[in-house]
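Q: the sequence isn't on hand, but the structure is:
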């Protein structure tokens, strides 16, 4: 016979069961958070242990930049993609977890809740944090890329026209500066822009007719060349790799837009000084390049064929007479 005082009230049993259930739920939540943290740590170690951009071909961003500005833009892109992938993996994980964990089991309606404060807090604060961090680093990189100083080491005026380029080496920045040497491109000869490594370079752009666009892929950005009184100015803090790099017009400007190419030739500071001295001495760009041991003609592109013949114009002589 059991004494009445030894009976356990049902409410106590329910409370004990509820506490046990909450305890198990908390332990499962802690286990999931621990697993998520371990996975995130492993992913971080994996990503920092290799060149992510090189492994995944830059995630679509061009590689091989030759200036500090191009490296900063590249790093910003890689970091943004990694952040987007991390957020995507987290969201996809939550979706699939809900699909599996809360899939339909019988005809009973699952427990309905009006709100979940931790989840709502996460979905509100996390996007704000992500956007704030990306905005901060974007502003920092953009400010650095657009930074222009008053006393650059080299100033070059880039003049675009249909359909070629002229490069004027100037003694100082500004419209009133004096041109000390110049290179003019023609249909037969690709213009070559010679610049040194290790020096700050200011590019001042203007056009004689329509809008063109100055683009060297290895610089990882391009700048429009406007006609009139607008001078688009940008600066590269330095170039860190010698070599020949193709340049193009990236703005549809007319019939021969696709053939409006030039070449950027990056040389040592000593070779650059000798090149400018040779130009000031009256030598052509080709002779000046040869005098410093560089190929006199462009190696990354070639002159274009205007193709003004009977197949294109019907009467070639008549078409050429008025050109």
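A: Thanks, I have it. What you are looking at is a predicted structure, and each value in this text was computed from that prediction instead of being measured.

Q: from now on I want contacts and neighbour counts done on CA atoms only, so please keep to that.
A: Will do.

Q: how far off centre is stretch 188-199?
A: Relative to its chain's centre, stretch 188-199 lies at 23 Å (Cα atoms, centre = their mean, to the nearest Å).

Q: quick check: buried residues in it?
A: If you call a residue buried by 16 or more other Cα atoms under 10 Å, then stretch 188-199 has these buried ones: 189, 190, 191, 192, 193, 194, 195, 196, 197, 198, 199.

Q: buried ones in stretch 202-211, by neighbour count?
A: Residues 202, 203, 204, 205, 206, 207, 210, 211 are the ones in stretch 202-211 that count as buried (16+ other Cα under 10 Å).

Q: tell me which of these is nearest to residue 244?
A: Closest approach between the buried residues of stretch 202-211 and residue 244, by Cα to Cα: residue 203, at 18.0 Å.

Q: residues touching residue 186, list them.
A: Each residue near residue 186 by Cα atoms under 8 Å, 6 or more residues apart in numbering is listed here: residue 164.

Q: how near is the closest residue to residue 154 other than its chain neighbours to residue 102?
A: Nearest residue to residue 154, sequence neighbours excluded (Cα to Cα, 6 or more residues apart in numbering): residue 201, at 4.7 Å. Distance, residue 201 to residue 102, using Cα to Cα, to the nearest Å: 61 Å.

Q: what about versus this one:
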């Protein structure tokens, strides 16, 4: 068993199952995640210990009925106040870390409008490219979208949906936020590692929910700008509201499968 433990698996055990972090929000989320598990383990050991103690100490020894007690005030005060103390501590650290995770800056380096629709993603980059205000790219069921991001530069995301509730989730960023029709949800983060990362919809949104995936490609600033120029050269300027499969199930009849 020990020889099967690679350095990667050991590192994952230390993160308690979290993937390697790739954004500036990972430390706060990781600290909250591990802290919550430690607190749960401590409380669990205490509860298991009390259960075992009561089972042994007050086990049945003869046929005589045990002494009847109407109440035990110290014990009742303890099991009333203890949960409030636990909740208070967890609430404090959740709010403290949550503020760090959801913090916004006044002037992010980039802004991207993420559109989640049945059943793919569209990304509207708000950068000015060759005099054009904004470029876009979208995915289909057969060709999922790719979101390009520059490393070590802050990115503000506006999340919108034209149909049902979706959820924008990149596990390696330790961030997930719902995409709700009629509402713009916002998040901000800075990618800290180059490479490709998996993204997906984490909200059951319909028939092809399982195929509502995308790839996040974190590259250098020069590669990011070059990609935006490629989109502009293709004529994909301005903003798009959804992919070509947003309202129709491919392979169905002209009416069947319509939204």
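A: Looks like it came in fine. Keep in mind that this is a model prediction, so the values were computed, not measured.

Q: still on that earlier bit, among the buried residues of stretch 188-199 of the first structure, which are in strands?
A: The members of these that map onto strands under DSSP state E are 192, 193, 194, 195, 196.

Q: which position in the second structure aligns with the second one?
A: Read that as residue 193 of the first structure. Matched by TM-score structural alignment, residue 193 of the first structure corresponds to residue 147 in the second structure.

Q: not counting sequence-adjacent ones, nearest residue to its match?
A: residue 216 (4.7 Å).

Q: show me the contacts for the counterpart of residue 30 of the second structure in the first structure.
A: Using TM-score structural alignment, the equivalent of residue 30 of the second structure in the first structure is residue 74. Taking Cα under 8 Å, 6+ apart, we find residue 74 of the first structure in contact with 61, 62, 63.

Q: could those go into a markdown table alongside distance to residue 146 of the first structure and secondary structure?
A: Below are the contacts of residue 74 of the first structure laid out as a markdown table (distance: Cα to Cα, whole Å; DSSP: H, G, I helix; E, B strand; the rest coil):
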| residue | distance to residue 146 of the first structure | secondary structure |
| --- | --- | --- |
| 61 | 20 | coil |
| 62 | 20 | coil |
| 63 | 20 | coil |
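
Q: from these, which is closest to residue 127 of the first structure?
A: Of all the contacts of residue 74 of the first structure, residue 127 of the first structure sits closest to residue 61, with 24.3 Å by Cα to Cα.

Q: before we move on, the earlier item: looking at the buried residues of stretch 202-211 of the first structure, which is nearest residue 285 of the first structure?
A: Nearest member of those to residue 285 of the first structure, counting by Cα to Cα, is residue 203, at 19.1 Å.

Q: which stretches of the stretch 101-250 of the second structure form strands?
A: For the stretch 101-250 of the second structure, the strands defined by DSSP state E, counting those that start in this stretch occupy 110-117, 120-129, 132-138, 145-150, 155-160, 166-170, 175-179, 185-189, 195-201, 213-219.

Q: out of the ones you listed, flag the one nearest residue 51 of the second structure.
A: strand 175-179 (37.6 Å).

Q: that closest one vs the first structure, average offset?
A: Compared with the first structure after the fit, strand 175-179 of the second structure shows a mean deviation of 2.5 Å (mean Cα distance after the TM-score superposition for the first structure).

Q: buried residues in that strand?
A: Using 16+ other Cα under 10 Å as the test for burial, strand 175-179 of the second structure gives 175, 176, 177, 178, 179.

Q: quick one: stretch 82-90 of the second structure to the first structure mean distance?
A: Superposed on the first structure, stretch 82-90 of the second structure shows a mean distance to its aligned partners of 2.0 Å (mean Cα distance after the TM-score superposition for the first structure).

Q: what residues of that stretch count as buried?
A: residue 90.

Q: what range in the first structure matches that stretch?
A: Residues 126-134 of the first structure are where stretch 82-90 of the second structure lands when matched by TM-score structural alignment.

Q: residues contacting the matching stretch, please?
A: Applying Cα under 8 Å, 6+ apart, the contact partners of stretch 126-134 of the first structure are residue 80.

Q: stretch 16-26 of the second structure too?
A: 12, 27, 30, 34, 100-101, 171-175, 189-193.

Q: now do stretch 216-227 of the second structure
A: Contacts with stretch 216-227 of the second structure, where a contact means Cα under 8 Å, 6+ apart, come from 146-151, 170, 191, 193-199.

Q: residues in the second structure aligned with the longest helix anywhere in the first structure?
A: If you go by DSSP state H, the first structure has its longest helix at helix 10-48. Mapping helix 10-48 of the first structure onto the second structure (TM-score structural alignment) gives no aligned residues.

Q: off-centre distance for that helix?
A: Put simply, helix 10-48 of the first structure sits 41 Å off its chain's centre (Cα atoms, centre = their mean).

Q: right, and the helix or strand after it?
A: Moving toward the C-terminus from helix 10-48 of the first structure, the next helix or strand (DSSP states H and E) is helix 52-55.

Q: tell me what that next one is packed against?
A: Applying 3 or more Cα pairs under 8 Å, 6 or more residues apart in numbering; DSSP states H and E, we find helix 52-55 of the first structure packed against no helix or strand.

Q: aligned counterpart of residue 220 of the first structure in the second structure, please.
A: In the second structure, residue 220 of the first structure lines up with residue 174, judged by TM-score structural alignment.

Q: so what's the residue count around that match?
A: Per other Cα atoms under 10 Å, the neighbour tally for residue 174 of the second structure reads 21.

Q: how many neighbours does the closest residue to it other than its chain neighbours have?
A: Distances taken as Cα to Cα, 6+ apart place residue 26 nearest to residue 174 of the second structure, at 5.6 Å, with adjacent residues excluded. A count of nearby residues for residue 26 of the second structure, using other Cα under 10 Å, gives 20.

Q: how near is residue 26 of the second structure to residue 214 of the second structure?
A: According to Cα to Cα, residue 26 of the second structure stands 20 Å off from residue 214 of the second structure.

Q: confirm residue 61 of the second structure sits in a helix?
A: No - under DSSP: H, G, I helix; E, B strand; the rest coil, residue 61 of the second structure falls outside any helix and is assigned coil.

Q: identify the residues contacting it.
A: Contacts of residue 61 of the second structure by Cα under 8 Å, 6+ apart: none found.
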